[in-house]
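Next comes the sequence, and after it the predicted model I'd like to discuss.
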Amino acid sequence: MGVSTIRQFVPETCAAIHQVLKEKYLKCPDTVEEWQQVADGFQAQWNFPNCLGALDGKHVNVRPPPGTESDTFSMVLMALVDSSYRFLYVDVGCNGRISDGGVFGGCTLQDALENRTSNIPAPAPLPGSYQLAPCCVVADEAFPLKEYIMKPYPNHRLSEEQRIFNYRLSRARKVVENAFGILANRFRVFQTTINIQDTAKVEDIVLSCCALHNFLRTESRDLYMAGIVDQEGPDHDTVPGRWREDPELRQASLPHTTNATTRAEQHRDELCRYFISDAGAVHFQWGKI
């Protein structure tokens, strides 16, 4: 078949797949109960309390649109992932020249977290404690520190307690790294340049892949993931999944400013202290720093 024919029917098919699957398999939680299930999963699987997801953004390389001076062009796929590698929220289409933090600033998820809409749960006690803590998402250094976004302490002159916090956060955040890795390993189009100039069609391709990923995670044992995803050994050391042998999806650059509010820094410090308390510590953390 000719390239022009393939460019026509592949996006049409992807648009249909996304349309059929999105309401059940690519729907962001919008009730307190649904968000609480996400938080329960992070606590049970990754020992991170009051966590509503792991957040990250990756570049999707596409053919430059007409009139674009650069030979390279990309769109950013922003995603929030649950504890079982399912995409809870995806936003695609922003120009890849914008940093992760800048992309996040323009998406509906930030509005929901900032204003506590979409039935985001109210602050809740940390497990085994009477200390109230707001619900948050975990992210890397590319995102601003906010009450609802926890990121690592900067890597210089860290105390033992801060290194423990960074380990605990990294352990929970790795689910989004793995979700992107599984996605690109299964749908190899992410490891090349999508040869389509129409950004709307590229969005259909990306969203259909995310929906199919969630469908397979939800409706089958998804045996494909065996050996692909990172595993934790008996001593909780990470055994890298085979997706890490693939070309890595490109990370967006850092935002120009990462100024944090006092309340956000206090929340991070409170979690830091909780993770070394009798109620919040896990026995293996001391050997991981």
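Structure's in. What do you need? Because the structure is a prediction, the values reported are computed rather than measured.

can we go C-alpha only for contacts and neighbour counts from here?
Will do.

The helix or strand encompassing V60 - contacts with which helices or strands?
For V60, the element it lies in under DSSP states H and E is strand 51-62. In this structure, strand 51-62 packs against helix 32-46, strand 73-81, strand 136-138, helix 160-186, with contacts taken as 3 or more Cα pairs under 8 Å, 6 or more residues apart in numbering; DSSP states H and E.

now the ones you listed as JSON lines including mean neighbour count and distance to P144?
As requested, the helices and strands packed on strand 51-62 are arranged in JSON lines below (neighbours: other Cα atoms under 10 Å; distance: least, Cα to Cα, whole Å):
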{"stretch": "helix 32-46", "mean neighbour count": "18", "distance to P144": "21"}
{"stretch": "strand 73-81", "mean neighbour count": "23", "distance to P144": "15"}
{"stretch": "strand 136-138", "mean neighbour count": "24", "distance to P144": "11"}
{"stretch": "helix 160-186", "mean neighbour count": "21", "distance to P144": "15"}
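
Turn these into TSV, columns for distance to H267.
As requested, those are exported to TSV (distance: least, Cα to Cα, whole Å):
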stretch	distance to H267
helix 32-46	17
strand 73-81	21
strand 136-138	10
helix 160-186	12
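
List the contacts of the spatially closest residue to K174 that is not a sequence neighbour.
Spatial nearest neighbour of K174, chain neighbours left out: A54 (7.8 Å); criterion: Cα to Cα, 6 or more residues apart in numbering. A54 makes contact with 80-83, 137-139, 172-176 under the criterion Cα atoms under 8 Å, 6 or more residues apart in numbering.

Next up, a structure to set beside the first:
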Amino acid sequence: MDEKTYVQLYGILRPLIEKETTQMREPISAHERLTATGAKYMELQYMTCISPQALCKIIPETCCAIYQALSKDYLKIPEPSKINDLPYVFVADEAFALRPDFLKPFNVRVLNDQKRIFNYRLSRARRVIENVFGSLVSRFGSFPISNPSQSLKTTRQGTFPMWHVCGLTQFLTRNASQSYSPPEHLDHEEPVSHEMQDGLRTDSPHVANIAHGQNRNATEEAKFVRDQFMVYFNTNGKVPWQDAYA
């Protein structure tokens, strides 16, 4: 981020991360707490002259402060509800079992026109997600998880690890988009042909492979939800170009 954006973020976080000076010791400053990120703890020890023991404490505290300060304005998580009688769902691929809250493609061996269009629309949504995670990895480093649900587990500080990154990403995208995420960094769609062009984002080895789930038997409810989306993509939610590219 540029200096102006950093100063803005520092002003937001300073009341939450600044510690009082006592007769016993001088605290690590709010500036040092905010900038002590972006590398391994042992590397940061030499860059910041802060002990690994202190870094192990202040970095999680600062991450929680980022979430606390930015979540209201930059992480507006909606309550579970339906849109056009369709539920909120996760977009998944073949690695996951079909669930009422997880959409995955139809098997290619049983495709008809409607199912093919559903798979096409789902793949477009997944490309957006791949862009997001590719951008997160390129900016923030590794996400060493074999199951994405692990990123939603609470920590001792009571917040979700991935949410710190999401909140900061939303902040930077809104306030420093040209330096944080320029247009050429992400995949983009040609306005006339609707063909997708790869951006500078590339697949990163830092993203762990997702292991196939053990329970592969989908419930009738899960199949019903997927069928609802299939019908929507072929009726009210249809886009003009999908027949040509599915």
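Now that the structure is in, tell me what you want to look at. Keep in mind that this is a model prediction, so the values were computed, not measured.

Out of the contacts of A54 of the first structure, flag the one nearest to E203 of the first structure.
For those, the closest approach to E203 of the first structure (Cα to Cα) belongs to L80, at 16.7 Å.

residues contacting the closest one?
Counting by Cα under 8 Å, 6+ apart, the residues that L80 of the first structure touches are 53-56, 87-90, 176.

quick one, what contacts the residue nearest the centre of the first structure?
Computing the C-alpha centroid of the first structure and ranking residues by Cα atoms, centre = their mean puts L55 first, at 3.1 Å. With Cα under 8 Å, 6+ apart as the criterion, the residues that contact L55 of the first structure are 78-81, 137-140, 173, 176.

again, only using 6 Å
If a contact means Cα atoms under 6 Å, 6 or more residues apart in numbering, then L55 of the first structure has 79-80, 139 as its contacts.

if we can go back for a sec, tell me the counterpart of the residue nearest to K174 of the first structure in the second structure.
Using TM-score structural alignment as the criterion, A54 of the first structure has no counterpart in the second structure.

Quickly note the distance from A54 of the first structure to N61 of the first structure.
Applying Cα to Cα, to the nearest Å, one obtains 23 Å for the distance of A54 of the first structure from N61 of the first structure.

do the same with Q110 of the first structure
The separation that Q110 of the first structure has from N61 of the first structure, given Cα to Cα, amounts to 24 Å.

Of those two, which one has the most company?
For Q110 of the first structure versus N61, neighbours defined as other Cα atoms under 10 Å are more numerous around N61 (22 against 16).

Distance check, the residue nearest to that one when sequence neighbours are not counted against K58 of the first structure.
What sits nearest to N61 of the first structure in space, not counting adjacent residues and going by Cα to Cα, 6+ apart, is S74, at 4.3 Å. The spacing between S74 of the first structure and K58 of the first structure, counted by Cα to Cα, is 10 Å.

again, but for Y153 of the first structure
With distances taken as Cα to Cα, Y153 of the first structure is found 22 Å from K58 of the first structure.

what does T13 of the first structure give?
Distance from T13 of the first structure to K58 of the first structure, by Cα to Cα: 24 Å.

Which residue of those two possesses the greater neighbour count?
Remark: of T13 of the first structure and K58, K58 carries more neighbours, 22 against 14, as counted by other Cα under 10 Å.

For stretch 242-256 of the first structure, measure first residue to last.
Distance across stretch 242-256 of the first structure, first residue to last, is 34 Å (Cα to Cα).

quick one: contacts of it?
With Cα under 6 Å, 6+ apart as the contact definition, stretch 242-256 of the first structure has outside contacts at 58-59, 99-101, 142, 181, 185, 228.

Pick out whichever of the residues you listed sits closest to S4 of the first structure.
Nearest to S4 of the first structure out of those is H59 (Cα to Cα; 24.6 Å).

ok, that closest one touching V76?
Yes: H59 of the first structure is within contact range of V76, at 4.6 Å (criterion: Cα atoms under 6 Å).
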